[in-house]
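Participant: 3D, please:
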Amino acid sequence: MLQGIIVLLLFQLLGEILVALTHSPIPGPVAGMLLLWLALHIKRGPSPEVQRTAQTLVQYLSLFFLPAGVGLFFLPPEIQRHWPAVIAAMVAGTFITMLLSAWLIRRLGSSH
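Facilitator: Modelled structure (predicted):
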């Protein structure tokens, strides 16, 4: 599993380097994910180590959202006035992510 984590962190680092060199407005981790996607597409799938690591991380994905959700309650009062918009954005973002994930799974599943 350590090899898989190293590979994922390496792609994040490559994304950060790419963004720094190109002065792109895209966040480094997003650029790293795009590079990882490109590498997986070229290689036709992940290595067993990366797949095992990714499956483990997905199992605990909901825990990664917990700090952000709890942090909303400790925001300054001027930001707390906008909590309905923040909640709406979180719900909409989750829904859009679920739709895009389902579409991607269907698309990738039909190509094999």
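
Participant: From now on I want contacts and neighbour counts done on CA atoms only, so please keep to that.
Facilitator: OK.

Participant: Just say helix, strand or coil for Gly45.
Facilitator: coil (DSSP: H, G, I helix; E, B strand; the rest coil).

Participant: That one: neighbouring residues, count only.
Facilitator: For Gly45, the neighbour count with other Cα atoms under 10 Å is 12.

Participant: And it, how far from Trp103?
Facilitator: For Gly45, the distance to Trp103 (Cα to Cα, to the nearest Å) stands at 18 Å.

Participant: next up, for comparison:
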Amino acid sequence: MIGGLSILLLCQLAGEVLARALDLPVPGPVIGMALLFAGLLLRDRFLRGATRPDPGVPGLGQVADALLTHLGLLFIPAGVGVVVYGPQLARYWAPMSLAIVIGTLATIALTGRVAQALMRRKG
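Facilitator: This is a model prediction of the structure:
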């Protein structure tokens, strides 16, 4: 489990370093997550032809499961923000609602288009 947590933290650290060194507008943890994803894809690609069984990343699944069990804690700051900024939310409810609806519809449409393109590409 320590190995899996170390890998997650190292990916986050690498993402933070890249984001700050290259002055990227993307948060470091997002870059770290992309690095972890790329690393797992590359590992699977190189181990696919190997004769030895896939050892996996030691403890990464356990760490992921432990973090997912406490995922609800991440919603506490959002709830506090709603309480603290309640008057502003009440004042600007119409433009914020419009932005949320438009953003959601745009995200769904873009996701559908990407899925169609990937399905066409695959076969």
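
Participant: Mind checking the TM-score on these two?
Facilitator: Overlay of the two chains. TM-score (TM-score structural alignment, normalised by the length of the first structure): 0.66; 97 aligned residues with a Cα RMSD of 3.3 Å.

Participant: Could you check which residue of the first structure pairs with Arg20 of the second structure?
Facilitator: Aligned by TM-score structural alignment, Arg20 of the second structure pairs with Ala20 of the first structure.

Participant: quick one, longest helix in the first structure?
Facilitator: helix 83-111 (DSSP state H).

Participant: so how far is that one from its chain's centroid?
Facilitator: 12 Å (Cα atoms, centre = their mean, to the nearest Å).

Participant: Summarise which helices and strands the helix or strand that the match of Arg20 of the second structure is a member of is packed against.
Facilitator: Taking DSSP states H and E as the criterion, the element that holds Ala20 of the first structure is helix 2-22. The elements that helix 2-22 of the first structure packs onto, with contact taken as 3 or more Cα pairs under 8 Å, 6 or more residues apart in numbering; DSSP states H and E, are helix 28-43, helix 48-59.

Participant: mind putting those in a markdown table, mean neighbour count included?
Facilitator: Listed next are those as a markdown table, based on neighbours: other Cα atoms under 10 Å:
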| stretch | mean neighbour count |
| --- | --- |
| helix 28-43 | 16 |
| helix 48-59 | 14 |
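
Participant: Roughly how far does Met33 of the first structure sit from Ile17 of the first structure?
Facilitator: Per Cα to Cα, Met33 of the first structure is found 13 Å from Ile17 of the first structure.
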